[in-house]
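[1] Give me a model of this one.
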Amino acid sequence: MYDVINVFLATVDDDPARPTHGGIIFQPCLLPLCADGRVHEDEFIAAIKQQISKGKLVQLCIQWNFGVDDAAQAKFVETVTAVVDKYGFNGLEMMEFGFQLLDEGDGDFRQPTTPSVVNFISCMRKIKAKYGPNFGLTFSLSQRPFQFSSDAYAYRYNGSYLPVIHALRDDISTLGLTHNTDTLDDTGAPVPQDTSDYWVALADKPLGGFIAAGIPFPPFDASKVALNAALWDPRVDDAPRARLEKGLDCITKGTGCNALRIKGGPFPALLGVSAGYIQADELVGGPFRTVMRPYFDALAASSPSTKPASTNSAGTSPTPIANTTGSTSPSTSVSTTSSTSPSTSVSTADRPHENFHSKLIPAIVVPIVVLLIIALVLGFFVRRYRRSHRPTPQFRVVDLHMSPYAPPIQPWTHTGAYTSTLNQPKPTVPSPATDGLPTTRASRELDRLAALHSEMNRVGLSVDALQASLSRLGAADTASETGASDMPPPTYITSR
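    Okay, here's the model as predicted:
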């Protein structure tokens, strides 16, 4: 039911003390060397041979990185070919494992200069040349190099895989797009996994092309691109299947699209989709296998010009591929025990509706800018007009000197001098502020004096008699309170 089977996993030998340093280590648990093994090594080799005889690719999955020198790269070729020859694999799946920091100035994926990148491309060409054009070569990559390599700085940190897959694009049989996070569209907004747009966004850059270090990166042929699909359990939730099929319809047929479309689509020659691992799908009844196989069979029947799904002698039509792990038995196909490679997010490239957006945005922004300019100009002239027509302030000269109507503060003197001032009549001087007319306060004082004078006349008491009595009383009180003290009285500041 699967056209491509990837057997998990060979790892990079990064121990300098081992003779295989720089190469790979592949140690499947097989009898008799592994006591826990379920099949014998000979049975495993026979199972691989049987699947290949059916026209399938059985690829060794390698978790690879970039060698640090020529010797490490040579060891890589030596160990890879040794494993391929021993077990009879007819292809390799190169899984992303770490990112090589590119040398400064290495900013063109078409002409890489970082030695480890250049050497790795050479190594893969040597392996491919040894086994011929039908030898499968798969690169399973996250979306990090596609999404975060647009400028020169980001390309140096994230783009090391791009010169490899670009140089080997004619030799690559499958470009696998792994996933495990939300993707980003071309505005930077996330595209959640629980939407059909997610699958469109996942395939967008490899199928539609993108910018790498300021240089357009050519799209891959759809017949080489496969999506790593999420498995589902229909007994729990069948919605993932519906979203996957709807996303595939948008990619391959141009129907059922939501917000996202891929530039240059649809792509009926899409290679297929891959399961995380076969065993997990079979444990829940094989929904991936039973749904995706008929889907791509029908797609192939409706698209006669569709290219083959895999590079093998059988030349089969586009069908699902499986990223599987583990060992085989002679009586079955492949039993699996391990999971898929990690992946990150993907961003989207230009859309067919981008022309609409490019027209809509200026139509909104330009009037707003014009209105702001008009408002600024009007505000300038209004402020200028107000300044030129501001009324001249009227100032009034105010005499800050104490009014002669206010009782002056008497300096401290001896008792005799103090009492003598009580007998002095206060001058009556017209206030300059009232043009000789008494103030309101003065008027109230005059009214009180007039009332006092009238009452004194009623009881037969003259003003002179009252003044004399008060003078005698004040002199007696002062003498009794102050005595002969020369200390001045306390001073208080009060408000009038």
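
[2] rest of the way, CA atoms for contacts and neighbours
    Noted.

[3] Please, where are all the helices along the stretch 151-300 of the chain?
    With DSSP state H, counting those that start in this stretch as the criterion, the stretch 151-300 of the chain has helices at 152-158, 161-167, 197-208, 239-252, 278-283, 287-302.

[4] Same question for the fourth one: list its buried residues.
    If I follow you right, that is helix 239-252. By neighbour count with 16 or more other CA atoms under 10 Å, helix 239-252 contains the buried residues 240, 241, 243, 244, 245, 246, 247, 248, 249, 250, 251, 252.

[5] what's the answer for the shortest one, then?
    For helix 278-283, burial by neighbour count (16+ other CA under 10 Å) applies to 278, 279, 280, 281.

[6] Could I get those residues in JSON lines, plus columns for distance to residue 44?
    Rendered in JSON lines, the data for those read as follows (distance: CA to CA, whole Å):
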{"residue": "278", "distance to residue 44": "17"}
{"residue": "279", "distance to residue 44": "17"}
{"residue": "280", "distance to residue 44": "20"}
{"residue": "281", "distance to residue 44": "22"}
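
[7] of these, closest to residue 476?
    Of all the buried residues of helix 278-283, the one with the least separation from residue 476 (CA to CA) is residue 280, at 120.1 Å.

[8] Tell me where this structure has strands.
    In the chain, the segments counted as strands under DSSP state E are 4-12, 24-25, 57-63, 91-95, 136-141, 174-177, 183-184, 190-191, 210-212, 215-217, 225-228, 272-275, 321-322.

[9] One more, please, to line up against the first structure:
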Amino acid sequence: MIYLNLTSRLQQLLFITFFLLTTFALYAQTDCTNLPTWSSSAVYNGGDQVQHQDIAYEAKWWTQNENPASNSAQWDVWKVLGNCSGGGGGGGTTNTPPNGSITSPADGASFNSGNVISISANASDADGSVTNVEFLANGSVIGQDASSPYSFSWSGAAAGSHQLTVRVTDNEGATTTSSAITITVTNPPSGDCNGTPQYVEAGGYDAGSQVQNVGNIYQCREWPNSGWCDGGAAAYAPGTGSHWQDAWTFVSECGGGSGGGGGNSAPTVSITSPANNTTFSPGATINISADASDADGTVSKVSFYEDGTLLGEDTSAPYAYSWSGAPNGSHALTAVATDNEGATTTSTTVYVSVSSGGTPNPGLPDRVLVGYWHNFDNGSGVVKLRDVSPKWDVINIAFAEPTTQGGATMAFTPDNAIYSSTQEFKNDVAYLQSQGKKVLISIGGANGTIHLDNSQDAQSFSTTMTSIINEYGFDGLDIDLEGSSLSLAGGDTDFRNPVSPRVVHFIQGMDAVLANFGSDFVLTAAPETAYVQGGYSTYGGIFGAYLPVLYHYHNRLDLLHVQHYNTGCMLGLDDQCYSQGTADFHVAMGEMLMQGFSVAGNPTSFPAFRQDQIAIGLPASPSAAGGGYTATGTVIQALDYLIKGQSFGGNYTLINSAGYAGFRGLMTWSINWDINYGYEFSNTYRPYLDGLPTARSGSSKVLTPKIQLGPNPMTNHLHINLPEEASVALRLYNQAGQLMQEFGGSQTGGLQTWDVSSLSSGLYLLHVMHGEERSIYKLIKP
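    Next up is the predicted model:
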């Protein structure tokens, strides 16, 4: 979370102060001798300093590829420190921008669709060095190269005219975009596949050999002595393998337009089972079935593929294949039908995931509204927990932090400007819990950097966090690690088996904490997008750093509400980059978690989460974060599409067109900012969530019958009011799990009063059992 904002009156004073300081800074002198030059590819955290074009800057928060020269206004990411007085600043000289041009292909070149287009460029810098060359098609980045010779192989270019350019960045962050060249991509004429042999693995193909596969004709590329076209690995199967373009060149489609049996119609095929987005348990056999037919002939076989790899074939209806031993993760299933003349058709992809399951926490409602409560005043104002709106289901207390920055020993004390005593805070926690709310302690935050570098740190963390949770009676823990708290070290490439010390020992420490609590203990996480979805494109540093943790707690995690704010644009599953604050961004980032996604540099995809585990994190007001606030109408558009499949006509298209009916809810930073902004967040989204159909049978069940109890904190007597038809058992336990009192075994309706004067001060758990149902209420004895 980011604490940047003040109330409107103070904002005016801050703006004036900021303007004067910035004006002074522009004319101040800063020694840039030891400051690194800003790089568009580097990641910077708050407090990092750089030089750029003879001016020194300091990052206010996490940033990447945001040029300081154009992102240093009042609420932008960079703060101006002053002009460089010497050293690295170049003594006040002006940096000369780099040069770049495309050397290949030639302007006006033409290509067939399906072929790889090799693009080469020259790049130089007269007074420094070139740090990166980006390749653009029609203004959009399609690839990059950071070292000479600069080149990129473009596959999948659509038919039509394309303008190609390169954008060159030098060591001081200056950029130059080259002149454009124009190329044309055309669909080749359809050719008859009759007489062209069907591709088979290990078919002994030489350079120039032609085969047909998945409805197209391919020719073996001229790679002397490579053996690739021999098909020794399914990765090189033409048209389907993950590296087929290394071995084969697309020739034409099988259209049957000329030659021998012209006019042949391709078969039809579709996967009928399993259903899209089905989740299977590890070890389960996945039975895949398909319908296939041919209007002017017969179906000779149906081939079943997983992520482009052939699983098996069936030559007679009903077409089916039983897949056993499927690994954890998300998998793309396709079926390819081949008719008696060799024409082929590929089915629509069906996505499945393999996961060890897990069920929704019965203590959480069907739809949840999660809000963070400030244990400090950052300009939004403060509120006592007892006065928090009842619209919230989960209240995250922000934050438990290390006693020293970068430490492992955790501490939490209620702000004495809000609460006169620790006991008053505990009483308010218990009061919210008596209303059925879940009160969690959140760890970290933007200012609470936690470093668990070894086993001793893990033990310190677990011991102190367990103590905090027990002392205040929190219902669970929220993981909100930011900055360098989690980062991937060099050589850490597999999210399933992490080796980075801070990741390994954080998991070790968390395991020890969770071992002290039962299955009803609520576990949530609120990472920033770079740490999760960022792993789709890059796995290293903070990019993807949460993935090992999320994988480890994949089924234990009750809620994952990624922060959809304070972020740059992020790639969706369609490989397009979407910007925060838009409906497309929320839909694309949300679906990625419920579909699973490939991880850069890792052959295994990160598995999909259950729909009930996913919520979206949003700022409660424009002042609550540095960026990412989204108008309520836009959020509703995104939710209607993501949950109900009702498109708003955006650029992102759902893979699961029907939407995700089990999507759990929304999180906000913060309850305080919601109050400050006139309750827009809670007043808008509470009724929206309540208006959605029930998504999970029984998951929103509350104890029947409902009871009323008080006072809480208890005095010498506890009063419990039960409906007349109730027949319940009530047992009171201390924190150690010892049964302290059992109120007469079975109680019937009406007001019941019990003497608790003999109990010592502390936290107690009242178990109320009605048939097979159980509810637990936390009570405090002062």
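
[10] returning to that earlier point: just put the strands of structure 1 in CSV and tack on distance to residue 421 of structure 1 and mean neighbour count.
    Output for these, formatted as CSV (distance: least, CA to CA, whole Å; neighbours: other CA atoms under 10 Å):
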stretch, distance to residue 421 of structure 1, mean neighbour count
strand 4-12, 116, 24
strand 24-25, 120, 22
strand 57-63, 115, 26
strand 91-95, 114, 25
strand 136-141, 110, 24
strand 174-177, 111, 26
strand 183-184, 97, 23
strand 190-191, 95, 20
strand 210-212, 103, 22
strand 215-217, 105, 16
strand 225-228, 113, 25
strand 272-275, 117, 27
strand 321-322, 121, 28
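
[11] Minimum distance to residue 447 of structure 1: which of these has it?
    strand 190-191 (88.9 Å).

[12] Show residues contacting the closest one.
    With CA atoms under 8 Å, 6 or more residues apart in numbering as the contact definition, strand 190-191 of structure 1 has outside contacts at 182, 183, 184, 185, 197, 198, 201.

[13] got TSV for those, with distance to residue 84 of structure 1 too?
    Output for these, formatted as TSV (distance: CA to CA, whole Å):
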residue	distance to residue 84 of structure 1
182	36
183	36
184	38
185	40
197	39
198	36
201	35
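
[14] Relative to residue 128 of structure 1, which of those is nearest.
    Closest to residue 128 of structure 1, out of all of the contacts of strand 190-191 of structure 1 and judged by CA to CA, is residue 201, at 31.0 Å.

[15] Now do the contacts for the counterpart of that closest one in structure 2.
    The alignment partner of residue 201 of structure 1 in structure 2, by TM-score structural alignment, is residue 588. Residue 588 of structure 2 sits next to 572, 573, 578, 652, 654 when contact means CA under 8 Å, 6+ apart.

[16] Of the residues you listed, grab the buried ones for PyMOL.
    If you want just the buried ones from the contacts of residue 588 of structure 2 in PyMOL, going by 16+ other CA under 10 Å, the selection is:
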select buried, resi 572+573+578+652+654
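
[17] Residue 546 of structure 2: which of the contacts of residue 588 of structure 2 is nearest?
    Of all the contacts of residue 588 of structure 2, residue 546 of structure 2 sits closest to residue 572, with 17.7 Å by CA to CA.

[18] Please work out which residues of structure 1 line up with the longest helix seen in structure 2.
    Looking across structure 2 with DSSP state H, the single longest helix is helix 8-27. Aligned by TM-score structural alignment, helix 8-27 of structure 2 corresponds to no residues of structure 1.

[19] Okay, buried residues for that helix please.
    Of the residues in helix 8-27 of structure 2, those buried by neighbour count under the rule 16+ other CA under 10 Å are 18, 22, 25, 26.

[20] The nearest residue to the last one once chain neighbours are set aside: how many residues sit nearby?
    Residue nearest to residue 26 of structure 2 in three dimensions, not counting chain neighbours: residue 82, with 4.9 Å by CA to CA, 6 or more residues apart in numbering. Counted with other CA atoms under 10 Å, the neighbours of residue 82 of structure 2 add up to 22.

[21] State the distance from residue 82 of structure 2 to residue 22 of structure 2.
    Using CA to CA, to the nearest Å, we find residue 82 of structure 2 at a distance of 9 Å from residue 22 of structure 2.

[22] How much space separates the closest residue to residue 258 of structure 1 other than its chain neighbours from residue 275 of structure 1?
    Distances taken as CA to CA, 6+ apart place residue 197 nearest to residue 258 of structure 1, at 6.6 Å, with adjacent residues excluded. To residue 275 of structure 1, residue 197 of structure 1 is 19 Å away according to CA to CA.
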